[in-house]
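>>> The following comprises the amino acid sequence and a computationally predicted model.
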Amino acid sequence: MKILMCTDGSAHAAEALRFGALIAREAKGPVTLLGVLERPGEERKVNRMLQRTSNALCDDVPDLDIRIRSGHAAEEILKETEETTYDLVIVGSRGRRGITRFLLGSTAARLARYCQVPVLIVKGKRRELKNILVCTGGAECGEKDTELAGRIARLTGAHVTVLHVMSQLPLTPEAKMSDLENSTEALLESDAREGAHLRKDLEILENLEVEGRAKVRHGLVIDEILAEAEDDNYDLVVAGAHIASGLRRFMLNDITERIVLDSTRPVLVVR
């Protein structure tokens, strides 16, 4: 797993580097530490943070590279991912400007929308990675979310919960109103499309030798995902931002962005 860890020298970026190190140390693959200078006079602060992170990782990461770019953080990170192939990008969630519902142009939100590489957006202070929540919409593309979550879980020894929310409004034309009332056990045993995908998700985790379980909640999709993340104190929430069309694409993008904005814990956005 080739990882890009990014910093602008802010405290939130420092938390992202610390959390990202939990994965990087276990992955033992190539890691690039990218410092982005958005304003004149920031080079010393950014260099200091890059050096501290490098010193902390050097014993566990055999292939460690440090790069510095100048410009807008989101644009420079996107350029870096276009010029070099990465499997995972790790950033902080707030930078200096903050990230709110009214600031979708912020670095983290722009990366969540436009980056073609999975982006881990670190929020808050998490000192371990032992409990992962995967949010599935019951589609084939969602298997990428489960597979990447499983790979990370295998590295860190984490447990994975695959969550499907039965909404009052079906996100897929194939969904039946009767299916929206299913319990976890009933859905797993049913011939519903969502049940088949949950079974496939659990099979993916089993093949990766990762402990996993399925869970179903009922209600508004975003509200239930955020509630589940808080109720079981997950260390990481995994959500997809997959290519779709029409209304479904709009709804899925909106759900993913809302999770990024409103979650109090790290969010991994997978394409």
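The structure has been received and is ready for your questions. Numbers count the residues shown, from 1 in each chain.

>>> from here on, contacts and neighbour counts on C-alpha atoms
OK.

>>> can you give me the end-to-end distance of stretch 51-70?
18 Å (CA to CA, to the nearest Å).

>>> Pull the residues that contact that stretch.
Contact with stretch 51-70 is made by 17-18, 21, 24-26, 28-38, 50, 76, as judged by CA atoms under 8 Å, 6 or more residues apart in numbering.

>>> In contact with Ala158, which residues?
For Ala158, the contacting residues are 129-132, 152, 210-211, by CA under 8 Å, 6+ apart.

>>> Same check on Pro30?
1-3, 61-65.

>>> and the gap between it and Ile66?
From Pro30 over to Ile66 (counting by CA to CA), the distance is 11 Å.

>>> Over to Tyr114?
Distance of Tyr114 to Ile66, given as CA to CA: 24 Å.

>>> Quick check on those two: which one has the bigger neighbour count.
Per other CA atoms under 10 Å, whichever of Tyr114 and Ile66 has more neighbours is Ile66, with 15 against 12.

>>> where do the helices sit along the stretch 151-271 of the chain?
Along the stretch 151-271 of the chain, counting by DSSP state H, counting those that start in this stretch, helices occupy 184-189, 193-207, 221-231, 246-262.

>>> Switch the ones you listed over to CSV; also include mean neighbour count.
As requested, those are exported to CSV (neighbours: other CA atoms under 10 Å):
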stretch, mean neighbour count
helix 184-189, 17
helix 193-207, 19
helix 221-231, 17
helix 246-262, 17
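
>>> Turn these into JSON lines, including distance to Glu80.
Shown next, in JSON lines, are the helices of the stretch 151-271 of the chain (distance: least, CA to CA, whole Å):
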{"stretch": "helix 184-189", "distance to Glu80": "42"}
{"stretch": "helix 193-207", "distance to Glu80": "31"}
{"stretch": "helix 221-231", "distance to Glu80": "31"}
{"stretch": "helix 246-262", "distance to Glu80": "22"}
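
>>> structure B:
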Amino acid sequence: MENPVAVGVDGSASSLEAVGAAAHEAGLRGVGLRLVHAFGWPSMHLPPGGPPWNPAMAGVRELVDGTLAKAEQRAREVAPHIEVTREVTVGEPLIVLEIESRTASLLVVGSRGLGAFGSLLLGSTAAHLAAYGRCPVLVVRGRENPCGPLLLAVDGSPAGEPAVEFAFAEAALRGADLVALHVWNTWSEPASEGPVDPLNVVADAERLREQEQRALDETLSPWQRSRPLVSVERRLVHSRIRPALIEASRDAQLVVVGTRGRGGFKGLVLGSVSQALLHHAHCPVAVVRDEKAT
């Protein structure tokens, strides 16, 4: 059986939304759901008496049990038949959930938890796990359109292949259409030396468009052959990459993106496109890391 879906629980409204999404994903996959609460004492207001890392001390056990009971109730409302287990662990949430990602098929977190600053659009835990999680990480944000398609950000790079595989599998599980969006532009091209011939500029742009269309087709064709029941719309757009993807996410039920694409700087774990979607997408975002590249 496939590994369980894991979800971070901290009692915030954002984490309860994540629990609902995680339960739905577990139900689709036919696997169990793990509710993970990291007992990170620096961020908690603990009652006096006893070491701060002891969850069994007066008041704290009741607090943790109540948080997990509420989360489990939410999970069973969404997917009544899944197996739900609880995991209470002492440690920093970032580290605990990163470890959980090693044995989970999917890790789900809210976009902001109890420890996030009010002015931040994305909490530190979600940002860290999107970059370093060992399995696909689903960050629940925005407002999902349950009737909308899945949106796949295609960049044509080898590092993006796991995201393509995940998107096709997820579309099949949900019975949803898949929009594969590849955005290209010429603004990042180096300026030519000497006078510019307008005819050459047009020819170069058309040649580049053909290359990008070929890259999109080559990326999708093998997966469409292996999953013929998934309806795919290939969409090639000449625009700025980040604004185009964010705008396209308005009608989507989920955006799927890799951690880094062709334009990512070497050494960066999470690319600028992934970061932009995590901060500004209008629906949940799944970030799929390429383990071979890292």
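Now that the structure is in, tell me what you want to look at. Since the model is a prediction, treat every value here as computed from it, not as a measurement.

>>> circling back to that earlier point, scan the contacts of Pro30 of structure 1 and report the most crowded one.
Going by other CA under 10 Å, Ile3 tops those with 22 neighbours.

>>> re the thing from before, for Leu188 of structure 1, state which of the contacts of Ala158 of structure 1 is nearest.
Proximity of those to Leu188 of structure 1 (CA to CA) peaks at Glu211, which lies at 17.0 Å.

>>> closest one to Gly138 of structure 1 among the helices of the stretch 151-271 of structure 1?
Minimum separation from Gly138 of structure 1 across the helices of the stretch 151-271 of structure 1 (CA to CA) falls at helix 193-207, 4.6 Å.

>>> quick one, what contacts Ser124 of structure 2?
112, 116.

>>> ditto for Leu155 of structure 1
Taking CA under 8 Å, 6+ apart as the test, what Leu155 of structure 1 contacts is 23, 26-27.

>>> Can you tell me which of those carry over to structure 2?
Counting by both residues aligned by TM-score structural alignment, their matches' CA atoms under 8 Å, these that remain in contact in structure 2 are 26-27.

>>> Now do the helices in the stretch 1-150 of structure 1.
11-27, 43-57, 73-83, 107-114, 143-156.

>>> any chance of these in TSV, with distance to Gly124 of structure 1 too?
Formatted as TSV, the helices of the stretch 1-150 of structure 1 follow (distance: least, CA to CA, whole Å):
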stretch	distance to Gly124 of structure 1
helix 11-27	7
helix 43-57	18
helix 73-83	20
helix 107-114	14
helix 143-156	19
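
>>> Give the aligned equivalent of Leu33 of structure 1 in structure 2.
The pairwise alignment with structure 2 assigns Leu33 of structure 1 to Leu35, based on TM-score structural alignment.

>>> ok, and the closest non-adjacent residue to its match?
Among residues not flanking Leu35 of structure 2 along the chain, Arg86 sits closest, at 4.8 Å (CA to CA, 6 or more residues apart in numbering).

>>> Can you tell me how far the one you found is from Leu114 of structure 2?
Arg86 of structure 2 sits 19 Å away from Leu114 of structure 2, going by CA to CA.

>>> how close does the residue nearest to Arg234 of structure 2 when sequence neighbours are not counted get to Leu33 of structure 2?
In space, and not counting its chain neighbours, Arg234 of structure 2 is closest to Ala180: 5.1 Å by CA to CA, 6+ apart. From Ala180 of structure 2 over to Leu33 of structure 2 the distance is 29 Å, taken as CA to CA.

>>> Look at these two and report which has more neighbours.
The residue with more neighbours, out of Ala180 of structure 2 and Leu33, is Leu33; 28 against 25, by other CA under 10 Å.

>>> Report the contact partners of the more buried one.
4-7, 22-23, 26, 82-85 are the contacts of Leu33 of structure 2 under CA under 8 Å, 6+ apart.

>>> what about 10 Å?
3-7, 19, 22-27, 72, 75, 79, 82-86, 104, 106 (CA atoms under 10 Å, 6 or more residues apart in numbering).
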